[in-house]
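Asker: Okay, sequence plus prediction incoming.
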Amino acid sequence: MAEAKASRVRNGYDSNGSGPRPAQAARECSYFEFLKCKPLDFKGTEGVIRLTRWFEKMESVFSISNCTATSQVKFATCTLQDDALTWWNSDVKTTTPEAAHAMPWAALKKMMTDKYCLRGEIKKIETEMWNLKVKGTDVVAYNRTFSNPSFDVFQMYPRRDRQE
């Protein structure tokens, strides 16, 4: 009997066998639900590594909160503070808030990368990466260093001499 009940549940029937369960529609997340996932703030003075971590955390929060693509930029830019908020507000003034919030997340990431990933800082991290060496047999420490979020920045900001 238990096996038959489990089979009905697996095949889309509710537990009392009365028929198919209605599919639940995905709910659009609210700003309150977005904030409950504790997104990071970004001030614009923290550097490349912090910006990279902000991107990663935002994408995690988008996923966890079921944030739709149409709300991502609007919600993410509400976490900007200080210099970053001033920069965003000045950009919004060149268009309308609706148009600014309608841009894709990838476009905002590109704009922020161009603004906050200074070439000198990128060059410093790049040099550190190219000079990374294994000390003795400590491969675990080498891998931990190489998987540091600061190295992820190269995906966003490739070297000019390697571009086609």
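Answerer: In hand now; what should we look at?
Asker: CA atoms for contacts and neighbours, from now on please.
Answerer: Noted.
Asker: can I assume Glu128 sits in a helix?
Answerer: Yes - residue state for Glu128 (DSSP: H, G, I helix; E, B strand; the rest coil) corresponds to a helix.
Asker: How many residues are close by it?
Answerer: 13 (other Cα atoms under 10 Å).
Asker: Quick one: residues contacting it.
Answerer: Not one residue lies near Glu128 by Cα atoms under 8 Å, 6 or more residues apart in numbering.
Asker: what's the distance between it and Ala141?
Answerer: According to Cα to Cα, to the nearest Å, Glu128 and Ala141 sit 15 Å apart.
Asker: Also Asp161?
Answerer: Counting by Cα to Cα, the gap from Asp161 to Ala141 is 29 Å.
Asker: out of those two, which sits in the busier spot?
Answerer: Taking neighbours as other Cα under 10 Å, Asp161 and Ala141 compare with Ala141 leading, 12 against 6.
Asker: then this one, side by side with the first:
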Amino acid sequence: MSGGASNNILSLTIDELKEKISEEVGRAIEVSLPRFIERLQNTLLSTMEEKIGELREDLTNDRGKSKEKKGCSYNKFMACKPPIFNGEVDLIACQRWISDIEGVFERTHCDASDFVAFGTGQLRGQAKDWWDNLRNERGVEATRAMTWEDFKTPFLKHHSPKAVINKIKEEFMQLRQKGETVDKITGTFMDKLKFCDELVKAEEQKIYYNHTMLRAEYREFMTPSHYESLTDIINAVWEHEIELKRQVERGERRALDENPSPAKKSKVAESSKKGNAKGGSPSCKICGRARKGECYFKNKPCVACGKTGHGVSNCPDKVTVCYKCYQPGHKKSECPELTGKKEGADSKNETPKSNARSFQITAVEAKMEPDVVTGVDFKTVVWLP
């Protein structure tokens, strides 16, 4: 074989070998490529999920921090027109201001740390002077760290003294409807009822006191024991008021004299006294009113004890409440607090009385004494210390 032919065969063999290698490599790549791609995809997906989770956590934290920092701005709080308190010594007005401003806190989602700062910004006049004085006493840092409950305690103590609360309790016990409408007297009743929790606890007691304050035109058609809640009797009174107005419009009833003059009251009192003096109707043992014949309240239960056969005025189980100490069992005139004070005052004011002394002298001796008034013929002269 010549040298040229051998070179051709060698070149062909190398080409075939390269081709063979290429084919094998291609086959190997085809077999391993899907697995490689799958691994690559899994690696990329896991990495992406991890990064996305971290981003979500960071976003959540940032939103939480932004909400905590944002809260309610002062401009948003003022846009709701929070009420102003001038510092009047009125327990009802004080409680209403607290309730109204807490309602603004709730509606604006105000942060609790801003309650005192925003709330005290609505104080004016004497209330503002009180707050400035308290802040000077406790210091700026202490008032900044003060919670809303810490603020309300001295605030209510200063603007609602015990004497005012006792006065409201006494007014509640003596509350009677005169010339007011049902709506007005009911509003007054509810305002004072908030401060009489110690006196009026049960629902039956609330119904009883609400019925007692009404005018006779309403009481005579209503029995407290027929109502289960205070709301029921209030609604019934409103309905009866509407019916009375309709009767007046139809001419079936005279209009109620809402503001009777003092002269008219005295005439009515005098006529009633004359009637009793002339031997009028005797007082009923059940209801205590002057009437003839059978009493309408004979079979009706007493509003105080629920038993029949007597009225509230003659109830043996009726509890007497003192208007001074608000304790049952005695009247205000018999209150130990008042009687104790009177006895102490009387004992302090008592001074020892001196006994009178008398001396008997003659008329001549009387003329000789410079301390004796002469000009009257007398035998006995009395000197008082």
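Answerer: That came through fine. Predicted model only: the values in this text are computed from it and were never measured.
Asker: Spatially central, which residue of the second structure would that be?
Answerer: Nearest residue to the geometric centre of the second structure (Cα atoms, centre = their mean): Lys194, 5.0 Å.
Asker: can you give me the helices in the stretch 101-250 of the second structure?
Answerer: Ranges of helices within the stretch 101-250 of the second structure are 115-120, 125-138, 140-144, 148-159, 162-173, 182-193, 203-213, 216-219, 230-249, based on DSSP state H, counting those that start in this stretch.
Asker: Can you lay out those as a markdown table showing distance to Leu12 of the second structure?
Answerer: Converted to a markdown table, the helices of the stretch 101-250 of the second structure look like this (distance: least, Cα to Cα, whole Å):
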| stretch | distance to Leu12 of the second structure |
| --- | --- |
| helix 115-120 | 95 |
| helix 125-138 | 105 |
| helix 140-144 | 96 |
| helix 148-159 | 99 |
| helix 162-173 | 120 |
| helix 182-193 | 115 |
| helix 203-213 | 116 |
| helix 216-219 | 128 |
| helix 230-249 | 113 |
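Asker: These: which one's closest to Arg357 of the second structure?
Answerer: helix 162-173 (51.0 Å; Cα to Cα).
Asker: Of all the residues in the closest one, which ones are buried?
Answerer: Neighbour-count burial for helix 162-173 of the second structure, counted by 16 or more other Cα atoms under 10 Å, picks out Ile165, Asn166, Ile168, Lys169, Glu170, Phe172, Met173.
Asker: Quick one: map the last one onto the first structure.
Answerer: Using TM-score structural alignment to pair residues, one finds that Met173 of the second structure aligns to Trp130 in the first structure.
Asker: OK, contacts around that match?
Answerer: Going by Cα under 8 Å, 6+ apart, the list of residues near Trp130 of the first structure is empty.
Asker: and it, how far is that from Phe146 of the first structure?
Answerer: Computed as Cα to Cα, the Trp130 of the first structure to Phe146 of the first structure distance reads 10 Å.
Asker: Please say which position in the first structure Val364 of the second structure maps to.
Answerer: Val364 of the second structure maps onto nothing in the first structure, by TM-score structural alignment.
Asker: what's the burial count for Val364 of the second structure?
Answerer: By other Cα under 10 Å, the residues close to Val364 of the second structure number 9.
Asker: Quick check: it vs Arg357 of the second structure, distance?
Answerer: 21 Å.
Asker: for Cys94 of the second structure, same thing?
Answerer: Shown here: Cys94 of the second structure relative to Arg357 of the second structure, a distance of 65 Å by Cα to Cα.
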